[in-house]
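Peer 1: Build me a structure from this.
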Amino acid sequence: MTSGWNSRRLTILAVGTALVMTGCDSSGDDAAPSGVPSPSPTIAPDVPTGYDPCTDIPQSVLDSENLRGKDKQDSNASGGVKWRGCGWVQTDGYAPAITTTNITVDMVRDKKFADTREYAINGRRAISTRQVEEHPDAVCTINVEMKGGSLEFFLSNPPSNRKTGQLDTCALAKTLAEKVVATMPSSA
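Peer 2: So this is what the prediction gives:
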């Protein structure tokens, strides 16, 4: 279990760094003169407020997905990217981390990850991607729009999981996201 969460943290840090680096340009002789700021993506200084996945997801939602063993999943990446939230596990099934992040839906879209799909969840823009190249079928990330960032669902579902391993990871993530997002206040 611990190594899975450590792998997730490394993946998150790599993705966060890649997202922040989107605005950097090393174009050699055509670079901006010294003292002139180069363009960079606008990122909120902190994660969105108004919904804390560790305390605001109703127990009934967690029970409906048989999620247990809440574990804090806070992390930071270079460039000010942040995640704040918790992870759970489903015995012999998938393991989600649900975090607020200052990464926006548009930032995710701009990275053009594999199997990118956009849709709405409870009236909010959402995007699902397969960001882990080594295990594209076993990991899915969904970001759902919030003011100043997004609510991120990072779902790990290795094929060896007896309950869910043969199910589509992004379909599982979307079902979970639909249940959770329905509990968010419209002000978040």
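Peer 1: C-alpha from now on. contacts and neighbour counts both.
Peer 2: Fine.
Peer 1: A helix includes Trp151, no?
Peer 2: Residue 151: Leu, not Trp. No: per DSSP: H, G, I helix; E, B strand; the rest coil, Leu151 lies outside any helix segment and is strand.
Peer 1: Also this sequence, please, to line up against the first:
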Amino acid sequence: MISRGKTLVGAALGVGAVVLLSGCGSSTDGDAKPATATSTSAGPSLAAAAPNSYDPCKDVPQSVLDSEKLHGKDPDNSDASGGVEWRGCMWVRSNGYGVSIRTTNLTIDLIRSRNFPEATEFTINGRRAISTRQFDGPYIKEACTVDVEMKGGSLEFNLNNPPSNRDTGSIDSCVLARGLAEKVVPSLPATA
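Peer 2: Just a heads-up that it's a prediction; the model follows:
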């Protein structure tokens, strides 16, 4: 059951990465190209690399994982076109949500510029944050991404919560993602 859950979460989180990078790209000989995350001096830009001052696989407090009943840590690193990087791990909650917590070189300003549905800006522990819905179609409410500002990018919480999950399925995925972020962000070093 855990393997199936991780596979489903991984697939959903992978789709989120594709959605983030898709659109607004060019086409060459009929092959659509995803837009790169970097931009001109007139707009927000992509940081050079995912921040390494915080390692979600090691630095997310065990007390937070326990309080959320998260287990089954798996590395979840990926790179996308345009130089976008994610570095971190994925956890699942039996009969509940799955979440990937990763550092990324996507900045809050760059994420805001993508105009994702239901973008909501707020602060956590004095840091700028934004929650977004990055999926299209019928699954838009199942997933939510919260990014919290770090030097050189953000700490990203990409949460998938299908309504069929007995323990958390009736809770909005953005409420869950923001609540988890509020528990984890105080563990970020002040210099991160």
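Peer 1: Superposed, how do the two chains score by TM?
Peer 2: Here the TM-score for the pair of chains, by TM-score structural alignment, normalised by the length of the first structure, is 0.87; 175 aligned residues with a Cα RMSD of 1.9 Å.
Peer 1: Let's check: the centremost residue of the second structure is which one?
Peer 2: In the second structure, the C-alpha nearest the mean C-alpha coordinate belongs to Asn158, at 3.2 Å (Cα atoms, centre = their mean).
Peer 1: Looking for the alignment partner of that one in the first structure.
Peer 2: Correspondence of Asn158 of the second structure to the first structure, assessed by TM-score structural alignment: Phe154.
Peer 1: Quick one: list the elements packing against the helix ranked longest in the second structure.
Peer 2: Longest helix in the second structure, counting residues (DSSP state H): helix 2-21. Helix 2-21 of the second structure is packed against strand 84-92, strand 98-104, strand 153-160, with contacts defined by 3 or more Cα pairs under 8 Å, 6 or more residues apart in numbering; DSSP states H and E.
Peer 1: For those strands, give me a markdown table that also has distance to Leu65 of the second structure.
Peer 2: A markdown table is the format used below for these (distance: least, Cα to Cα, whole Å):
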| stretch | distance to Leu65 of the second structure |
| --- | --- |
| strand 84-92 | 9 |
| strand 98-104 | 11 |
| strand 153-160 | 13 |
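Peer 1: and Arg133 of the second structure, which of the ones you listed is closest to it?
Peer 2: Shortest distance between Arg133 of the second structure and those, using Cα to Cα, is found for strand 153-160: 9.8 Å.
Peer 1: How about residues contacting the closest one?
Peer 2: By Cα atoms under 8 Å, 6 or more residues apart in numbering, the residues outside strand 153-160 of the second structure that reach it are 9, 12-13, 46-47, 49-51, 97-108, 142-149, 173-174, 176-177, 181.
Peer 1: cool, stretch 68-78 of the second structure as well?
Peer 2: Against stretch 68-78 of the second structure from outside (Cα under 8 Å, 6+ apart): 2, 57, 65, 85-94, 100, 102, 180.
Peer 1: aligned partner of Ile103 of the first structure in the second structure?
Peer 2: By TM-score structural alignment, Ile103 of the first structure lines up with Leu106.
Peer 1: which residue packs closest to that match, ignoring adjacent ones?
Peer 2: Nearest residue to Leu106 of the second structure in three dimensions, chain neighbours excluded: Gly153, at 5.0 Å (Cα to Cα, 6 or more residues apart in numbering).
Peer 1: so how many other residues sit close to that neighbour?
Peer 2: 26 (other Cα atoms under 10 Å).
Peer 1: swap in Leu10 of the first structure?
Peer 2: The number of residues packed near Leu10 of the first structure is 14, by other Cα under 10 Å.
Peer 1: Counterpart of it over in the second structure?
Peer 2: Counting by TM-score structural alignment, Leu10 of the first structure lines up with Val15 in the second structure.
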